[in-house]
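*Asks:* this one's sequence-less:
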C-alpha cells in the first residue's frame, strides 16, 4: 500500500443539522435481525410489528372489588340485595338474576345481566335471611350508574391491532404490552458491534498511577469510561481497544484491527489539526472521510468516515466535547443502524433565568439545569474540558449561532434523561 492520499484543504464548518442528516444517510445497510425472548428484549429495536391475535381484555370485567348488580335494582339509596354468587378473577359466573348481586373481585368477568359494579366501600354486608342468600345480603349505600366500574372488552387492545410498531425501541412497558398479547419472543435488530479506542500519549488509566504520582501533563482517561457506558446503554457489543499511542503507524494498525470485525469504530481524540492528531489522516488513508469539522460548540472537530464496511466516528478528545457529540451525533447514528424510527433529540421550550449576551458564531450547547422556579440555571464554566458541568447539569440549551438571549426568554432545552435512556 502506497501513501498516495493526502488531506485536502480544510472545509468550511458544516452545520450540525446537515452533518446529522448526512450521517444518518450513511447508516446502512441496516443490521440483521434475530428473535429473542421478550424477557431479554429491553432496549432493543423492534424489527417487526407486533400484531395482537386477541382482544384485551377478552370480556367485560370488574375494575374494583365489590358487587356486580343491575343498576335498576339499586335506584334508591339503601337497597338490599341477596348475594347469590361469588366470582373471583379467572372464574365465569352464572347469569345474574333480578334482585340479586354477585360478590366480584378485580379482573373477574361481569356476569350476564349485570350492568354496574358497586365498590365494597359503598356497601354494607348483612346476614342472610333465607337459603337463597348463599353469601348473605348486601346493602347498596350509593346508587350506581349503569356501566360504573366496568372495564369493557377490547378497551385496551382489539384483535388485529398493531400494538408495537417496527422501529420502536423497546421499553419496560412495551415488553409488558407485548406479553399481554401473548408474545414470548420478539424480532429485533442484532446488537451493533462497536470498537472503542482512545488516542493520546497523555492518557493514563485510573488505578495504574496514583494521583500523587501523575507526571506533568498526564490525565486520567475519563472518556473511555463514559463512552463504554453510553454504548452499552444503546445495546452495543463493545470491544475496548484501549489507548492508542499518538503515532501514525499505531493508529493505522488499531483502525485496521477494529474495522475487520465491527460495524462501527468510535474514537476519542486525534481528530483535530495538531501534528499528533492521526485519526483523520488514517481514516483517509485506509478508506474515506465523509465529513469533518462542525459548526458547533463544543464539539467542532467531529469526523465521520468508512474503512471497508465499518463506519468510523471520530470524537474530540476534550471530555465535554466527546460526551455531547456522542449524544447528538453518535447516538442517533447507532439507533439508525438498528432501524429505530425515532432518533433525533427532542428539545422542550423553557425559560432561561440568566442572560447570555456573548453568542458564538457556532451553534452552542450550554450546560444547564432546571431550578425549583421552573426555569433554567447556567453552569458558570462552559469550557469543553469541565466534565463537572455534565454532572451538575441535567441537560443542554440548544443555542442558535449568533443569537444572544436574556433572562426570561424562552430557549430550547434538551434533557440528558431523554438522551441517556
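*Replies:* Everything's here; your move. None of the values given here were measured: they were computed from a predicted structure.

*Asks:* Going by C-alpha atoms from here, please, whenever you check contacts or count neighbours.
*Replies:* Noted.

*Asks:* wait, doesn't residue 114 sit right on residue 73?
*Replies:* No: applying Cα atoms under 8 Å as the test, residue 114 and residue 73 come out as separate, 10.2 Å apart.

*Asks:* neighbour count winner among these two?
*Replies:* Set side by side, residue 114 and residue 73 show more neighbours around residue 114, with 23 against 17, by other Cα atoms under 10 Å.

*Asks:* all helices of the chain, in order?
*Replies:* Chain-ordered helices for the chain, with DSSP state H as the definition, fall at 16-25, 172-180, 222-233, 248-259, 279-286, 319-325, 331-337, 388-392, 416-420.

*Asks:* Please state the offset of the first one from the chain centre?
*Replies:* The chain centre lies 20 Å from the centre of helix 16-25; the measure is Cα atoms, centre = their mean, to the nearest Å.

*Asks:* The fourth one now?
*Replies:* On the basis of Cα atoms, centre = their mean, the separation between the geometric centre of helix 248-259 and that of its chain is 32 Å.

*Asks:* Count the residues that sit near residue 89.
*Replies:* Per other Cα under 10 Å, the neighbour tally for residue 89 reads 13.

*Asks:* likewise residue 280?
*Replies:* As a burial measure, the neighbour count of residue 280 was computed by other Cα under 10 Å and equals 25.

*Asks:* how near is it to residue 319?
*Replies:* Residue 280 sits 18 Å away from residue 319, taking Cα to Cα, to the nearest Å as the criterion.

*Asks:* before we move on, what about residue 337?
*Replies:* Taking Cα to Cα as the measure, residue 337 and residue 319 are separated by 25 Å.

*Asks:* ok, structure two:
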C-alpha cells in the first residue's frame, strides 16, 4: 500500500512545504559583541576591512635570504632578527641573512625563507643545505587568506565556533544579527513526572522535555520550559495562552493522538487553526502543525523517539527559516549496504536508527536493535538514520539503502 492509499496521512515533503510556506523570518536585529554572537544568524554579510595576513610573513622558522646573495656562496652571516610582533628594521647589508620566525614580517627585498632544518650554524655564519631554493618559498603573501573587501560570511549564516576566530582576525568587534526565535514548550499527561519525583503506579519520567530543550538550544533558539501540564482542558488552554504570549513557536509533547484525554486538538481549534494532523512518517505519525493567535504551533507525539525525530526532521528546518538562517540545509542522503535485514511495510517513510561504518571504502549500516518509538536506547546508540522510502517494503541484508548522518545538533 502506498502513502496515497493511507487516508489522512500527508507525505513528509508536503508537510515541510506547508510548514515553511507559512513562516515569515524574524527581522528584528541586535548588535552584539563578537563573543556573545555565537549561534546567532547574521543580519548583514561580513566583508573584510583588511588583508589577512596584513603583510608578507614567514610560514616557517628559519632564515630570510636574497637569492642573489647565495649565487656564489652557501654561507651567510646573520645581520638581524625578525620575530612575530618585532619585525627587522634598518638596513639589510648585502651578503647576509635575517633570522626569522613563523608569522614574522618578511624583510624588504627578501626572496625566500629557508627553514632552519635545512641549515647549519657555523663559525662563518649560517650554511644553507637545500639543493634548490625556489623564489618566494615559505613566504605567505599579503592577503593570502582573505582579500580586503572580500565577502567572508553571507547574510543568513549562523555563527559557529569556526566563524568567531575568523571574524576576530579581521578586527571586527561587533556584528549585526537577528534575534533568536523564542520557543515555549511543555509536556502533557497525568502519567508524567519530573526528575527527582518518585514514580507512582503507572507513572513514567518525562524525558521528552529534556531532549526538546537541548535541541531548541542546539537549533540556535531560546527555550522556555513550561513544565508538565496535566490532562485538564482548562489548565491546558491557559498554558497555551501563556506560551503563545511569550514565544514565536509553541512546541508540545504528547496529547496529539486519538486518546480520550488528548485535548490538544480541540484547544488548538479554539485558539487558532490546524494546518495538518497525521503524517506518513514512522515513527511520528501523530505530528500536528498549526497557527495560534500569535505563534506557530508544533505538536509532537508523546513517544520519546517520535518526539525527537519530528523535532529534528520537521521542526528544525522551520526554526532555521524563522531565524533567518538561509544557509541551513539537511544532511545529504548517502547510499549504504545493509549488514542485516530491516523490517518495513509500505505506506510511510521510515526513519530507523542505525549505526554506520566504512568498510573497504563503502558505507555499511546495521540496526541499533529495537526500533519501537518508545525505545529511546535506539537513538542513543545510533549515529545515523536509515531512511526507507514510503513505498518500500522489507529490506534484506546486502541491499542498498539511503542513510542520513546526524548533524551537530544531535552530538
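*Replies:* Sure, I can see it. Small disclaimer: the values here were computed from a predicted structure and weren't measured.

*Asks:* circling back: between residue 337 and residue 319 of structure 1, who's got more neighbours?
*Replies:* In this comparison of residue 337 of structure 1 against residue 319, neighbours counted by other Cα under 10 Å, the higher total goes to residue 319 at 26 against 23.

*Asks:* I figured that one hits residue 389, correct?
*Replies:* No: the pair residue 319 of structure 1 and residue 389 fails to qualify as a contact (Cα under 8 Å) at a distance of 10.6 Å.

*Asks:* matching residues in structure 2 for stretch 266-279 of structure 1?
*Replies:* In the comparison with structure 2, stretch 266-279 of structure 1 aligns to the range 251-264 (TM-score structural alignment).

*Asks:* Stretch 220-231 of structure 1 too?
*Replies:* When stretch 220-231 of structure 1 is compared against structure 2 (TM-score structural alignment), it corresponds to residues 205-216.

*Asks:* List the neighbours of that stretch that are in contact with it.
*Replies:* Contact partners of stretch 205-216 of structure 2, identified using Cα atoms under 8 Å, 6 or more residues apart in numbering, comprise 183, 185-187, 192-195, 199, 222-223, 225, 227, 253, 302, 304, 307-308, 311-312, 409-410.

*Asks:* buried stuff in it?
*Replies:* If you call a residue buried by 16 or more other Cα atoms under 10 Å, then stretch 205-216 of structure 2 has these buried ones: 206-209, 212-213, 215-216.

*Asks:* How about stretch 51-70 of structure 2?
*Replies:* Of the residues in stretch 51-70 of structure 2, 51-67, 70 count as buried by neighbour count, 16+ other Cα under 10 Å.

*Asks:* Stretch 355-371 of structure 2 too?
*Replies:* Neighbour counts over stretch 355-371 of structure 2 (16+ other Cα under 10 Å) mark 355-356, 363-369, 371 as buried.

*Asks:* Save these as TSV, and put in distance to residue 295 of structure 2 too.
*Replies:* TSV is the format used below for these (distance: Cα to Cα, whole Å):
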residue	distance to residue 295 of structure 2
355	37
356	38
363	42
364	42
365	40
366	40
367	38
368	37
369	38
371	33
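
*Asks:* The residues you listed: which two are farthest apart?
*Replies:* With distance counted by Cα to Cα, no two of these lie farther apart than 363 and 371, which are 21.0 Å apart.

*Asks:* Next, the angle from the lengthiest strand in structure 2 to helix 12-21.
*Replies:* Secondary structure of structure 2 read by DSSP state E shows that its longest strand is strand 349-359. With axes from the mean of the first three to the mean of the last three Cα atoms, to 10 degrees as the criterion, the two stretches strand 349-359 of structure 2 and helix 12-21 enclose an angle of 100 degrees.

*Asks:* Contacts for strand 349-359 of structure 2, please.
*Replies:* Outside of strand 349-359 of structure 2, the residues within contact range by Cα under 8 Å, 6+ apart are 12, 280-283, 344, 363-368, 371, 378-379, 381-391.

*Asks:* can you tell me which of those are in strands?
*Replies:* Of the positions in the contacts of strand 349-359 of structure 2, 281-282, 363-367, 384-388 sit in strands, assigned by DSSP E.

*Asks:* Kindly reformat those as CSV containing distance to residue 92 of structure 2.
*Replies:* Output for those, formatted as CSV (distance: Cα to Cα, whole Å):
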residue, distance to residue 92 of structure 2
281, 73
282, 74
363, 58
364, 62
365, 64
366, 66
367, 68
384, 60
385, 63
386, 66
387, 67
388, 70
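
*Asks:* and of those, the nearest to residue 333 of structure 2?
*Replies:* When these are compared for distance to residue 333 of structure 2, the smallest value, 8.4 Å, is given by residue 387; criterion: Cα to Cα.

*Asks:* so what corresponds to that closest one in structure 1?
*Replies:* Matched across to structure 1, residue 387 of structure 2 falls on residue 398, judged by TM-score structural alignment.

*Asks:* So the closest residue to its match other than its chain neighbours versus residue 399 of structure 1, what's the distance?
*Replies:* With sequence-adjacent residues excluded and distances taken as Cα to Cα, 6 or more residues apart in numbering, residue 398 of structure 1 is closest to residue 365, at 4.9 Å. For residue 365 of structure 1, the distance to residue 399 of structure 1 under the criterion Cα to Cα works out to 6 Å.
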